[in-house]
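A.B. asks: Have a look; sequence and predicted model below, questions after that.
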Amino acid sequence: MAMWSDTAKNPQLFFLDARVAVVFMVFFLHMSLWTFVFSFVTSLVLSILPFFGVDLKNLWRQVVIWIAGKRLQAETPEWVILRRMRTQFIVPRK
C-alpha cells in the first residue's frame, strides 16, 4: 500500500482529534480552572462530533454560514472603482 493513502484522514491521539492538543497547550501555558474546563468541554465536543458524521472543518463552515448567511454580497473591488473614476474624467486629445 502506498505511504500517502492515509494522508486524508484526520489525525488522532487515541480517541481524540489531534487538534485538541492546541487547546490543551493553552491549558498547560495558563493553568487555571476555567482553561481546564474549556479544554475538557472542547475535547468532549470534538470527540462527540464524529458520531454525528461532522468534522471540525464542516462544523466551522456551518458556523460561518449561520453567522454570515447563505448569500454573501460581493463588493465591487477597489481597482474597478478607480478605473471608472479615471475613465470618466478623460479629456479627448486634439
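C.D. replies: Now that the structure is in, tell me what you want to look at. Residues are numbered from 1 along each chain as shown.
A.B. asks: Please make it C-alpha for all contacts and neighbour counts, starting now.
C.D. replies: Fine.
A.B. asks: Mind telling me what element the residue nearest the centre of the chain is part of?
C.D. replies: In the chain, the centroid-proximal residue (C-alpha atoms, centre = their mean) is residue 60; its distance is 5.4 Å. Using DSSP states H and E, residue 60 falls within helix 56-68.
A.B. asks: Just the buried residues of that helix, please?
C.D. replies: Neighbour counts over helix 56-68 (16 or more other C-alpha atoms under 10 Å) mark no residue as buried.
A.B. asks: okay, pairing it with this:
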Amino acid sequence: MAHWRDTMRPMRFFGIDARATIPLLLFIMHAETWTFMLAVGTATLFTFLERKGLTVPAAIRAGRAWIAGEVRPAVPWWERRHHVDYRK
C-alpha cells in the first residue's frame, strides 16, 4: 500500500506525465497523422517542462504571470480615481 506522502507526486503513465495521455487517447480513438503529431508534441512539451523543473500547472501560472507583466495594480482601471484640476 502506498504511503500518504506519495499522494502529491505527479501521475505517470510509462514514465510520461499522465496529462499527455489525453491526446494519446484521442490518437487511439481517431488515428490520423495530426492526432499522432499532437500526442507526440504534448509528450515532448511535458518532458521539456519537467526537465526545466516545472509541472504543467506551474508552467501555466508562469506563462500567465509573464503575459500579465510585472505591475499589477490592486484597483481595476475603471475604479481608479483620476486627478482633478481645481484651479480652472
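C.D. replies: Ah, there it is. Values in this document were obtained by computation on a predicted structure and should not be read as measured data.
A.B. asks: Can you give the contact residues for the helix holding residue 60 of structure 1?
C.D. replies: Under the criterion C-alpha atoms under 8 Å, 6 or more residues apart in numbering, residues 46, 49 lie in contact with helix 56-68 of structure 1.
A.B. asks: Mean deviation, it versus structure 2?
C.D. replies: When structure 2 is superposed, helix 56-68 of structure 1 averages 1.5 Å from its matched positions, counting by mean C-alpha distance after the TM-score superposition for structure 1.
A.B. asks: Give me the distance from the next helix or strand after that helix to the chain's centre.
C.D. replies: Towards the C-terminus, the helix or strand next in line after helix 56-68 of structure 1, according to DSSP H and E, is helix 78-88. Put simply, helix 78-88 of structure 1 sits 34 Å off its chain's centre (C-alpha atoms, centre = their mean, to the nearest Å).
A.B. asks: now stretch 43-57 of structure 1
C.D. replies: 15 Å.
A.B. asks: which residues of structure 2 does that stretch align to?
C.D. replies: Counting by TM-score structural alignment, stretch 43-57 of structure 1 pairs with residues 43-57 of structure 2.
A.B. asks: Thanks again, I'm all set now.
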